[in-house]
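Trainee: A predicted structure for the sequence below; I have some questions about it.
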Amino acid sequence: MLDTKTIEVVKSTAPVLQEHSQEIGERFYELLFARVPELYNMFNQTNQKLGIQQGALAYGVYLAGANIDNLDEIQSMVERVTEKHRALGVRPDQYPIVGETLLQAVKDVLGEAATDEIIDAWEKAYQAIANIFIDLEDQLYQETEQQPGGWIGNRSFYVDQKVKESEVITSFYLKPEDGNTLPPYQAGQYLTIQADIEGEQYSHMRHYSLSDAPNKEYYRISVKREDPEDDAPAGMVSNYLHNQVSEGDTLNIAAPAGDFTISSEKQPIVLLSGGVGITPTMSMLNTLVENDPDREITFIHGAENSEVHAMREHVEQLASDYPNVTAFFCYSEPTEQDRVEKRYDKEGYIDLNWLQSVLSDNQKDFYFCGPLPFLKAINQALKEWGVPAEHRNYELFNPMSTLEEK
């Protein structure tokens, strides 16, 4: 337990860390990679170049500090991070160096304002939070290893099929090279791929949502090829998978992880996705029609147009085969052929007025996934409609953040 004085100091200085979050994050990663270069492979270097990872780290530290006297308030964040840590293979012995580096970054950025009292308080707070993470991750490691077919670390899978789903999305059907049992997973979870790319000094690890219902034969991920755009470089791992990995090739994979999963409640469910955010919602849809045929399901997907819209025909077939499934598509930049053939239900983006026109009411469970602007827009629309937080569930592909952040 932290003493009252420590809690007071941490809570009062948390806003200062938030104010300087980007600078602290940048300094932290600069120091960390210099001290422990082997950790380089755990972080998405595109997010590093864009400054996303740096800001997310320090913002997470701020949230922990601001809620240090009631960490239950950030339980969902903690669960999400521990799932990712388990998937990446984070070890207890890595926490001390991370803590030392973080405190040094705070000192370097804040200078004389980072008094001994402040640093001592944050050191105690970090250790208390680290212990929570270590304990939860230990439980996850044990649960993962003990389930039928479970494993810790990486396991070799071969690409059984590589299927083009759209101009930018390709599915990879993965089977274990050892031929042994595949552990089950929950719809909405993801796999972590370790890519060993020729010419790269370090391995690169990425999370990709499983895009099919759990089964005993294979895992499927559906990956968007991230091309260069504005200030963002091409996605190193997505392009590697699209351009260099072929059927028969092997990949090192960590066991399924993630907390974006369907609740056991039986009320109607709405699956909303934008772009490649369709991958976890597709897994959910396929799972629901197999296991919960009486539950009312509304599937809504937003894409630029039919050329980049993956798995459209499959969703249409399910909506035709199952009377409890209704599907809608929204295209922000439809092609002329899309217009001629009326391939979409709405031109433009998904908004509250349109949602209210196609949904009977807001008494439903909402699950949504896609780019951060999409998530923020959907979350805000659902809030305005009065959907409580416990019925607004989302998966964020970016590093840790919150949709409530301005």
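Mentor: That came in fine, so what should we check first? Numbering: from 1, shown residues only.
Trainee: going by C-alpha atoms from here, please, whenever you check contacts or count neighbours.
Mentor: Fine.
Trainee: what residues are up against residue 335?
Mentor: Taking C-alpha atoms under 8 Å, 6 or more residues apart in numbering, we find residue 335 in contact with 305-306.
Trainee: for residue 328, see how far away it is.
Mentor: According to C-alpha to C-alpha, to the nearest Å, residue 335 and residue 328 sit 17 Å apart.
Trainee: and what of residue 144?
Mentor: 36 Å.
Trainee: wasn't residue 272 part of a strand?
Mentor: Yes. Residue 272 sits within a strand when classified using DSSP: H, G, I helix; E, B strand; the rest coil.
Trainee: for it, give me its contacts.
Mentor: 278, 281, 299-301, 366-369.
Trainee: return the subset of these lying in helices.
Mentor: Using DSSP state H, the members of the contacts of residue 272 that fall in helices are 278, 281.
Trainee: can I get the contacts of residue 272 in JSON lines with distance to residue 350 and neighbour count?
Mentor: Output for the contacts of residue 272, formatted as JSON lines (distance: C-alpha to C-alpha, whole Å; neighbours: other C-alpha atoms under 10 Å):
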{"residue": "278", "distance to residue 350": "14", "neighbour count": "27"}
{"residue": "281", "distance to residue 350": "16", "neighbour count": "31"}
{"residue": "299", "distance to residue 350": "12", "neighbour count": "21"}
{"residue": "300", "distance to residue 350": "9", "neighbour count": "21"}
{"residue": "301", "distance to residue 350": "9", "neighbour count": "27"}
{"residue": "366", "distance to residue 350": "14", "neighbour count": "23"}
{"residue": "367", "distance to residue 350": "14", "neighbour count": "23"}
{"residue": "368", "distance to residue 350": "12", "neighbour count": "25"}
{"residue": "369", "distance to residue 350": "13", "neighbour count": "27"}
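Trainee: and the comparison structure, right after this:
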Amino acid sequence: MDFKQKELIKATVPILQSAGAILTEHFYKRMLGQHPELKEVFNMGNQANGRQKEALAGAVLAYAANIDNPSVLLNVLKGIGNKHVSLSIKPEQYSIVGEHLIASIKEVLGDAANDELLEAWTIAYNQLADIMINIEKEMYLANLEKEGGWNGWRNFTIGKISEESKEIKSFFLYPTDGKKIADYKAGQYVSVQVYVKEIELLQPRQYSLSTVPNSEFYRISVKKETAILNNPAGMVSNTLHGMQVGDTINLSNPAGIFSLRPAGTPIVLISGGVGVTPMLSMLETNRDTLKNKTIWVHGCRNASVHAFKEDVNLIQEEADWLDTYLFNEDVDDQSDSAIIEGRVDLNKCKEAILLEDAHYYICGPEMFIKTHYNSLINFNVSKSNIFYEEFGPGSINLN
């Protein structure tokens, strides 16, 4: 790509800022209309609420803005690559996306999308596609080299279901073929694929693995998403909550770049609601192997939706390295002095969490992450020591 073409790409940034949502909506409608089989790859719930379109617009904008040095996006690209591999994305599907993205730029921008701009974007997209294909190729190979690893979808049987709160159930998933399963890092996730009757499609979702790695089963803990205001009920979470022991689902090999770093430094785990799931895996792993000083900060609406409270209490009874700070928006039992009323506020435990060289892990919805990431930055915590996992299509990039 020459200098002029790069300048054309960068000049697209303000256009994308003003027309990005329209462009991506047109793109998805165009592509899924001509390739309906891809509806089983994309999260149709996020298609309906617009979050996937926002995530694509943000990614396109970031790439255009960094066209001179796309290597600064490497960590973001690796995160996307992990998700693609967990969904079994194939190289040929990049050609489909590229065809419809360039066509959408032409159709939406009209006269502003001249031949020079379209050629520049075609080259830029193909370069990005090549980067992603190579990243994912290495990940696919790594999956097969790992004992018990696999690519694509593998059938698992639900061996046990446990109720963790009023909203959250844990599913213990055993390989139906009885063969070994791949190890994983605390904090990683699997993609789950189930058939959703309401839309007559297979649908994938990502769920964090919620227990310490073991050789027998995977455990995911799923919040049943009910319809609230303009947000529809979660298609996959409701399907899972309706399943029983003995039912089968498809799983990907474990994936994800959000994982516990094996450093001998303090750990601060900050979660909201069902964001507790990867944190529990990290906490249990620290208990079994590292025993680093750990601060557990968790918030939820009330006691009835507080998952894994007893699990954490049991660990704390035996662990002098663990301190906990629990926040409930509504405190049911006023005599429970361990609960801090209100939403998570890091100012209320600032002295406890500001530990030398500590690693900070945040998991929850977008606004939860942004709020507490910014609080840590205001506390002069280094960005390089803050790690986060967003529940959703990955629309934020703070580092």
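Mentor: All right, it came through fine. In this text the structure is predicted, and so the values were computed from the model without any measurement.
Trainee: TM value for the aligned chains?
Mentor: Here the superposed chains carry a TM-score of 0.97, computed using TM-score structural alignment, normalised by the length of the second structure; 399 aligned residues with a C-alpha RMSD of 1.4 Å.
Trainee: picking up where we left off before, nearest to residue 395 of the first structure, of the contacts of residue 272 of the first structure?
Mentor: Residue 395 of the first structure lies nearest to residue 369 out of those, by C-alpha to C-alpha, at 5.1 Å.
Trainee: what about the longest strand in the second structure?
Mentor: Taking DSSP state E as the criterion, the second structure has its longest strand at strand 154-163.
Trainee: next SSE after that strand?
Mentor: strand 168-175 (DSSP states H and E).
Trainee: so that following strand corresponds to what in the first structure?
Mentor: Alignment note (TM-score structural alignment): strand 168-175 of the second structure is matched to residues 169-176 of the first structure.
Trainee: average offset of that stretch relative to the second structure?
Mentor: Stretch 169-176 of the first structure, aligned to the second structure and superposed, deviates on average by 0.4 Å (mean C-alpha distance after the TM-score superposition for the first structure).
Trainee: now that stretch, how far from the chain's geometric center?
Mentor: 19 Å (C-alpha atoms, centre = their mean, to the nearest Å).
Trainee: what do you get for stretch 386-401 of the first structure?
Mentor: Average the C-alpha atoms of stretch 386-401 of the first structure, do the same for its chain, and the two points are 11 Å apart (C-alpha atoms, centre = their mean).
Trainee: alignment lookup: residue 265 of the second structure to the first structure.
Mentor: Residue pairing (TM-score structural alignment): residue 265 of the second structure is matched to residue 267 of the first structure.
Trainee: that match: what's it in contact with?
Mentor: Neighbours of residue 267 of the first structure in contact, by C-alpha under 8 Å, 6+ apart: 295-296, 363-365.
Trainee: and the residues you listed, which are buried?
Mentor: 295-296, 364-365 (16 or more other C-alpha atoms under 10 Å).
Trainee: name the nearest of the contacts of residue 272 of the first structure relative to residue 340 of the first structure.
Mentor: Lowest distance from residue 340 of the first structure to the contacts of residue 272 of the first structure (C-alpha to C-alpha) belongs to residue 301, with 19.7 Å.
Trainee: and the strands in the second structure?
Mentor: For the second structure, the strands defined by DSSP E occupy 154-163, 168-175, 189-196, 201-208, 218-223, 248-251, 267-272, 294-300, 322-328, 339-341, 359-364, 386-390.
Trainee: for those, give me CSV that also has distance to residue 374 of the second structure.
Mentor: Converted to CSV, those look like this (distance: least, C-alpha to C-alpha, whole Å):
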stretch, distance to residue 374 of the second structure
strand 154-163, 34
strand 168-175, 28
strand 189-196, 25
strand 201-208, 24
strand 218-223, 26
strand 248-251, 35
strand 267-272, 13
strand 294-300, 16
strand 322-328, 19
strand 339-341, 21
strand 359-364, 11
strand 386-390, 10
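Trainee: show me which helix runs longest in the first structure.
Mentor: Max-length helix for the first structure by DSSP H is helix 116-146.
Trainee: what range in the second structure matches that helix?
Mentor: With TM-score structural alignment as the criterion, helix 116-146 of the first structure aligns to 115-145.
Trainee: what's the mean distance for the matching stretch versus the first structure?
Mentor: Stretch 115-145 of the second structure sits 0.6 Å off on average (mean C-alpha distance after the TM-score superposition for the first structure).
Trainee: in that stretch, what's buried?
Mentor: For stretch 115-145 of the second structure, a neighbour-count test (16+ other C-alpha under 10 Å) marks 117-118, 120-122, 124-125, 128-129, 131-133, 135-137, 139-140, 143 as buried.
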